[in-house]
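A.B. asks: take this sequence and fold it.
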Amino acid sequence: MSDKPFSAACERNRDPILAVLRDWFADRRRVLEIGSGTGQHAVHFAAALPQLVWQTSERTEHLPGLRAWLDEAALPNTPAPLALDVGEAWPRESYDAVFSANTLHILSWPEVEMLFAALPAATTLDARLAIYGPFNIGGRHTSDSNAAFDATLKARAAHMGIRDTAAIDVLAGKAGFDLADDLALPANNRLRLWRRMR
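C.D. replies: Next up is the predicted model:
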């Protein structure tokens, strides 16, 4: 379909992320992806990990483009996408894994807080969480390119910005998730992995 949205970044980062998720989600069954964007990650990961039901979600205005990718791929393990705004009602289903890519720096900080606060009700007691994107460490940018990107984000909208790992870990801890790994991936991004503590 020529009208499908397209993200070049998704094409570049999907395989390094998948290499991690193959192990991290190896024994998982139901994944909720928060902020599925174009849907490129979803169709790539769901095709490579057929044991998973990969549940996409997005804000209502982005659902048509997401559906275009899902419909074209026609995978048996990608149900219809959910309309999800982190500050509104979440799905009543329970997931044993959650994935999100390049969302925390787009959301406002109160929305980031709401995202983590909603996780306990949406996940099983042994759930795993994986979040990909740029992060600051110790209040500092990890590269010149990330500093430039952060400035671009803040010029675009004052509520945007690269988040600090320590601040995110506090929110994850409050939600009952313990950091298991923090992996450096290409293009100065990270894939951070948490385990829900029973």
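
A.B. asks: for the rest of this, base every contact and every neighbour count on C-alpha atoms.
C.D. replies: Noted.

A.B. asks: quick check: which element contains residue 132?
C.D. replies: Element membership for residue 132, per DSSP states H and E: strand 123-133.

A.B. asks: the structure of the following sequence is requested for comparison with the preceding one:
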Amino acid sequence: MNRQPKPWSEACERNRDPILSVLREEFDGAGTVLEIGGGTGQHAVYFAAALPHLVWLPSDRVEYLDGIQAWIEDAALPNALAPVALDVLDHPWPVSRAQWVYSANTAHIMGWDGVEAMFAGTSRVLADGGRFCLYGPFHENGKPTSDSNARFDQLIRARDPASGIRHREDLQQLADQVGLRFKRACPLPANNQILVWERTSR
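C.D. replies: Reported below is the predicted structural model:
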């Protein structure tokens, strides 16, 4: 039986190099990266190839694992692991420790309970001094940062009222509650950002 074509996202192709420029700086030591919401699997193999000092562990809900695995198998990289099933609402997570955590375009898709669970779970698995890089669009100072983000927010909320672009101030409040210290915000193309937090010592 022929395997189905690998899933593919044009957005992943467009944003991978700007994201990589930040990850090179933030994930600056050896260790395992837990990717939350691996999606198509494109980021996993691209970043693993570009950052050979890291071990890349993609995760997502069960229905996305076959697509991620297809990318992993074709790339055949020694530092790109098979994906693990992870729903952020699950407890405990199937990963007990990671030096780094990365997630792209997830916070505005999941409900707020999922965002809370993602921050709490990330805090649990991150090693002291480890960093969490969260990519996507974010509101600031109580409002959208661009007209396009405002339109996008309306679109996704129409599809699912529980979703929506998150306010940086709300995310920071979650981070403060679970021992994640804000490090910096990195503006990227198309009105996106990477927000970086660091796990404080326990």
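
A.B. asks: follow-up on the earlier one: and the strand holding residue 132 of the first structure, how far from the chain's centre?
C.D. replies: Relative to its parent chain, strand 123-133 of the first structure has a centroid offset of 10 Å by Cα atoms, centre = their mean, to the nearest Å.

A.B. asks: whereabouts in the second structure does it align?
C.D. replies: Mapping strand 123-133 of the first structure onto the second structure (TM-score structural alignment) gives residues 126-136.

A.B. asks: check the mean deviation of that stretch from the first structure.
C.D. replies: For stretch 126-136 of the second structure, the mean deviation from the first structure after alignment is 0.8 Å (mean Cα distance after the TM-score superposition for the first structure).

A.B. asks: what's in contact with that stretch?
C.D. replies: For stretch 126-136 of the second structure, contacts defined as Cα atoms under 8 Å, 6 or more residues apart in numbering pick out 19, 23, 26-27, 97-108, 122, 192-202.

A.B. asks: on that earlier part again, now the next helix or strand after the strand holding residue 132 of the first structure, how far from the chain's geometric center?
C.D. replies: Next helix or strand after strand 123-133 of the first structure toward the C-terminus (DSSP H and E): strand 135-136. Computed by Cα atoms, centre = their mean, the chain-centroid distance of strand 135-136 of the first structure equals 15 Å.

A.B. asks: mean per-residue distance, the very next helix or strand once past strand 135-136 of the first structure versus the second structure.
C.D. replies: Counting by DSSP H and E, the next helix or strand C-terminal to strand 135-136 of the first structure is helix 144-156. Following superposition, helix 144-156 of the first structure is found to deviate from the second structure by 0.7 Å on average (mean Cα distance after the TM-score superposition for the first structure).

A.B. asks: in helix 144-156 of the first structure, what counts as buried?
C.D. replies: 146-147, 149-150, 153 (16 or more other Cα atoms under 10 Å).

A.B. asks: check stretch 127-142 of the first structure too.
C.D. replies: For stretch 127-142 of the first structure, by 16+ other Cα under 10 Å, it's 127-136, 141.

A.B. asks: kindly indicate which of those lies nearest residue 32 of the first structure.
C.D. replies: residue 129 (9.6 Å; Cα to Cα).

A.B. asks: ranges for the helices of the second structure?
C.D. replies: 10-26, 42-50, 65-75, 112-125, 147-159, 168-177 (DSSP state H).

A.B. asks: contacts only, for the equivalent of residue 56 of the second structure over in the first structure.
C.D. replies: Aligned by TM-score structural alignment, residue 56 of the second structure pairs with residue 54 of the first structure. Contact analysis of residue 54 of the first structure by Cα under 8 Å, 6+ apart lists 30-33, 42, 46, 77-79.

A.B. asks: do that again at 6 Å, thanks
C.D. replies: Shown in contact with residue 54 of the first structure (Cα atoms under 6 Å, 6 or more residues apart in numbering): 31, 46, 78.
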